[in-house]
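Student: sharing a sequence plus its predicted fold:
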Amino acid sequence: MLIMGEVRTGLLQNSAEIEERDHQTVLGLLAGERVRMSRRPIVYAVSPDLLTGVDCRLPSASNARIRGVGTLVSRATITGGRILQGSSYVRVVRGEVNHRLPWSHYLARPGVVEVLGKVSAPDLAGGFLAFGPPGEQLDLGSVSDRFMDVVQESALLDLRAPFRSDRTRLRWVAETGEPGVHFILGESTGRTLRLTHHGEFSPAVVDLCEDLALHDWLLTALLTIVQRARIGGASRPEVSARLAPAVDTLLHLWMPGARIHPSLAPLWENLERTPGFSRQWQSLVERVRDQLAVNTLALLRETNG
């Protein structure tokens, strides 16, 4: 069995953090189902799971024509009242028969896509992680994007984000085996993740991938803000003004592994060693704070002089 998923991450289009009571409305994507929330160690809200039926070609590294039928599981989350994620995943299994069954069969197995015919897990994984051109094959990212767009259209949002940022895309595959993780930072906003874990698949694997996508986006956004500040090339007041959104919006959200199941914590620890997210984050945070401190001292000297 192969699990494939894609997480899109971006900034909630609102000038301030949304209040706790507003999460129920903003993430209320399914009538009659409540939004789940936690407040420690940071406010985190997740929409009800949403199912999308598919009958399409599956990705293949060898360009084989592989047909899959079933349902995807998707959800939207908001972290710290600021960061929005759309996440979709599917378990790919060999179908019991080589023809399509009634939809009632697939609806009874949420989050499972059955392959009609022969299938190779490495071929599927390689094709999915290749980020090929969009076409008629399974596109989990578009589904994740669609639910993010629905959230962003909420009447409670003022559509005035504190800074410009791009959505990042994390495609991941998971299999059972000797624990291991391999993360690749691709060109532009694309990233890929291969992981293996002990035991059967559980939603904790999805939590790990979403947490990685969240912190990768935070690191990317902070790096972009620092680059746009033009440290050394712009005046001190301009640099401070351009760095301010990082302090107001991002720095307090860095909590890697806070929601990871203990059984998967070693995988996150491997990512901290290579590529070392927290090392780069801490370096950028210190640079931001040093610049603000130096600029404040310079302003005080000018005022007292």
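Tutor: In hand now; what should we look at? For clarity, every value in this text was computed on a predicted model and none was experimentally measured.
Student: for the rest of this, base every contact and every neighbour count on C-alpha atoms.
Tutor: Fine.
Student: how about the helix of greatest length in the chain, which residues are buried there?
Tutor: What stands out as the longest helix in the chain, according to DSSP state H, is helix 277-304. Neighbour-count burial for helix 277-304, counted by 16 or more other CA atoms under 10 Å, picks out 277-278, 281, 284-285, 288, 291-292, 295.
Student: nearest to residue 40 among these?
Tutor: residue 278 (20.4 Å; CA to CA).
Student: quick one: which two of the buried residues of helix 277-304 are the most distant?
Tutor: The largest separation in the buried residues of helix 277-304, counting by CA to CA, is between 277 and 295 at 27.3 Å.
Student: can you give me the helices in this structure?
Tutor: 20-26, 103-107, 121-128, 140-152, 203-228, 236-245, 265-273, 277-304.
Student: counting by contacts, list what the second one packs against.
Tutor: So the one you mean is helix 103-107. strand 66-79 (3 or more CA pairs under 8 Å, 6 or more residues apart in numbering; DSSP states H and E).
Student: how big is the angle separating the strand it packs on from helix 140-152?
Tutor: For strand 66-79 against helix 140-152, the angle by axes from the mean of the first three to the mean of the last three CA atoms, to 10 degrees is 30 degrees.
Student: mind giving me the packing neighbours of strand 66-79?
Tutor: With contacts taken as 3+ CA pairs under 8 Å, 6+ apart, strand 66-79 sits against strand 44-46, strand 50-58, strand 83-94, helix 103-107, strand 112-116, helix 140-152.
Student: tell me the angle it makes with helix 203-228.
Tutor: Comparing the axes of strand 66-79 and helix 203-228 via the same axes, to 10 degrees yields an angle of 60 degrees.
Student: tell me, how many residues neighbour residue 203?
Tutor: 8 (other CA atoms under 10 Å).
Student: and if you look at residue 201?
Tutor: Neighbours around residue 201, by other CA under 10 Å: 16.
Student: quick check: the nearest residue to it once chain neighbours are set aside vs residue 260, distance?
Tutor: Once flanking residues are discounted, residue 201 sits nearest to residue 176: 7.5 Å by CA to CA, 6 or more residues apart in numbering. Residue 176 is 18 Å from residue 260, where distance means CA to CA, to the nearest Å.
Student: before we go on, here's another structure to hold up against the first:
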Amino acid sequence: MTAPPGTASAVLSCGEVLTCILPSQQPLDAESAAALLSLRTDERVLVSERPNLYALSPETLTGVDCALPTANGAKVRVVGTVAVRATLTEGRVLQTTAYFRAPADGPDRRRAWGHYLMRPGWVEPLGRLPEQEAADGILRGGRPGELDLGLIADGLLTQLLRHPLLDQAVPFKKSRRTRLRWAALSAPAGPGPSIQRFTLGEGDLRTIRLSVPDGTRPVAVAGLCEDFALHDWLLTTVVRLLDGRLGSVEAPTALTALRPAVEHLMHLWMPRARGDRTLSTLWDVLEQEPGFTRQWQSISQRIRDQLALLNTLAPRRVPTGETT
């Protein structure tokens, strides 16, 4: 979805990504994934099988006319449409994302809806947009009546989780959805993209504040943040699965802890598999602090060591006809 020619440049884009395990005992194949994410009849679901199975829904729009959260309490009314989409990775991990972009200022009065529908995923302020305060307000979360991207993303997630294709059999316990809120401010030409702040909030909330070159497509930032959210969810879920049980050498207990991680999650770790290459360098920041892949590799090695130990301690099976 692109805006018509003549649309002002966006100075701020914001979004929220929800990530969860698909309630299906078996992962969906490519055909079923496309059926699940078929949100519109006029656009097809994009499916890729390399380097892993990945399905991306077409975008839908949610109209908004409400106050925008701001860190300093400034009253800003915005009108427009929020873009919403969903992804499914390896038929197993479902994500929904709601996001928008906004210009530095807008008209003093609300325009006809036709104007906003011609600008998908575009939200205009009535007057000036305090972009820094708006970015921090979105990350902090608004009050009742203010724009809530998480609520919009949750609406699509709830719809998809009720799809008749799903048998509602969660493949393992100790899996909860996570939320990643993001805000990206446009920077003048010259500086490359940067992560200004990444935080692990209370519960399952994460926030990330970005600076991106002027002209960066919001859909590219959304894709990057979906990738961040996917791998944060994987790391969080595996840590929960193994919490306090990885050191046990008692076969039943250890295998109960290890099996879900090995069967369903370990093969999904693939940072930067997709997305805009101009933004992929931002992964380097998260690799240093908090160190996503370093922690994942450490956990993966412990799992391999545990499996090797269990194999060593397991009674040796004697083939039929052989004596010991």
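Tutor: Noted; the coordinates are in hand. The model shown is predicted, which means the values in this text are computed figures rather than measured ones.
Student: what's the TM-score here?
Tutor: Once superposed, the chains reach a TM-score of 0.94 (TM-score structural alignment, normalised by the length of the first structure), with 303 aligned residues with a CA RMSD of 1.8 Å.
Student: tell me which of residue 176 and residue 260 of the first structure has more neighbours.
Tutor: More neighbours surround residue 260 than the other of residue 176 of the first structure and residue 260, with 21 against 15 (other CA under 10 Å).
Student: in the second structure, what sits opposite that one in the alignment?
Tutor: Under the alignment (TM-score structural alignment), residue 260 of the first structure maps onto residue 275 of the second structure.
Student: next: residue 49 of the first structure.
Tutor: Mapped onto the second structure by TM-score structural alignment, residue 49 of the first structure lines up with residue 59.
Student: can you give me the neighbour number for residue 147 of the second structure?
Tutor: Residue 147 of the second structure - counted by other CA under 10 Å - has 21 other residues nearby.
Student: now do the contacts for the residue in the first structure that it lines up against.
Tutor: When the first structure is aligned by TM-score structural alignment, residue 147 of the second structure is paired with residue 138. Residue 138 of the first structure sits next to 54, 56-59 when contact means CA atoms under 8 Å, 6 or more residues apart in numbering.
Student: next one: residue 45 of the first structure
Tutor: Each residue near residue 45 of the first structure by CA under 8 Å, 6+ apart is listed here: 23, 27, 35-38, 77-79.
Student: what does residue 220 of the first structure give?
Tutor: Under the criterion of CA under 8 Å, 6+ apart, residue 220 of the first structure has no contact partners.
Student: let's go with 10 Å and repeat that
Tutor: 165-168, 189, 214, 281 (CA atoms under 10 Å, 6 or more residues apart in numbering).
Student: find the nearest non-adjacent residue to residue 226 of the first structure, please.
Tutor: Of all residues not flanking residue 226 of the first structure in the chain, residue 243 sits nearest, at 6.6 Å (CA to CA, 6+ apart).
Student: just give me the neighbour total for the aligned residue in the second structure for the one you found.
Tutor: Alignment note: residue 243 of the first structure maps to residue 258 in the second structure; criterion TM-score structural alignment. As a burial measure, residue 258 of the second structure scores 19 neighbours (other CA under 10 Å).
Student: might one say that residue 258 of the second structure is in contact with residue 305?
Tutor: No - with contacts counted by CA atoms under 10 Å, residue 258 of the second structure stays clear of residue 305, the gap being 11.3 Å.
Student: what separates the aligned residue in the first structure for residue 50 of the second structure from residue 165 of the first structure, distance-wise?
Tutor: Aligning on TM-score structural alignment places residue 50 of the second structure opposite residue 40 in the first structure. According to CA to CA, residue 40 of the first structure and residue 165 of the first structure sit 27 Å apart.
Student: just residue 177 of the first structure next, same as before
Tutor: From residue 177 of the first structure to residue 165 of the first structure the distance is 37 Å (CA to CA).
Student: the more surrounded of the two?
Tutor: residue 165 (15 against 12).
Student: dump the residue contacts of the more buried one.
Tutor: 10-11, 217, 220-222, 224-225.
Student: which of those residues sits closest to residue 70 of the first structure?
Tutor: Using CA to CA, those come closest to residue 70 of the first structure at residue 10, 28.0 Å.
Student: so that closest one is in contact with residue 151, correct?
Tutor: No - Residue 10 of the first structure lies out of contact with residue 151 (CA under 10 Å); the separation is 11.7 Å.
Student: what about these two, which has more around it?
Tutor: For residue 10 of the first structure versus residue 151, neighbours defined as other CA under 10 Å are more numerous around residue 151 (26 against 23).
Student: residue in the second structure matching the more buried one?
Tutor: Superposed on the second structure with TM-score structural alignment, residue 151 of the first structure falls opposite residue 160.
Student: leaving out chain neighbours, which residue sits closest to its match?
Tutor: Closest residue to residue 160 of the second structure apart from its sequence neighbours, by CA to CA, 6+ apart: residue 36 at 6.9 Å.
Student: same deal with residue 96 of the second structure?
Tutor: Nearest non-adjacent residue to residue 96 of the second structure, counting by CA to CA, 6+ apart: residue 86, 4.2 Å away.
Student: next up, the contacts around residue 293 of the second structure.
Tutor: Contacts of residue 293 of the second structure by CA under 10 Å, 6+ apart are 231-232, 235, 269-271, 283, 286-287, 299.
Student: what is the nearest of those to residue 200 of the second structure?
Tutor: residue 232 (10.0 Å).
Student: and the closest one? What does it align with in the first structure?
Tutor: Matched to the first structure by TM-score structural alignment, residue 232 of the second structure sits across from residue 216.
Student: so what's that match up against?
Tutor: The contact partners of residue 216 of the first structure, by CA under 10 Å, 6+ apart, come to 9, 168-170, 185, 191, 210, 222, 256, 277, 281.
Student: grab the nearest non-local neighbour of the residue most central in space within the second structure.
Tutor: In the second structure, the residue lying closest to the centroid (CA atoms, centre = their mean) is residue 226, at 3.2 Å. Once flanking residues are discounted, residue 226 of the second structure sits nearest to residue 17: 6.4 Å by CA to CA, 6+ apart.
Student: run a quick neighbour tally on that neighbour.
Tutor: 30.
Student: hmm, it is touching residue 183, no?
Tutor: No - using CA under 10 Å as the test, residue 17 of the second structure is too far from residue 183 to be in contact (11.6 Å).
Student: now do the shared contacts for the two.
Tutor: 99, 222, 225.
Student: is the last one in contact with residue 19, as I believe?
Tutor: No - counting by CA under 10 Å, no contact exists between residue 225 of the second structure and residue 19, whose distance comes to 11.2 Å.
Student: comparing these two, which residue is more hemmed in?
Tutor: Legend: neighbour count by other CA under 10 Å for residue 225 of the second structure and residue 19, higher for residue 19 (26 against 22).
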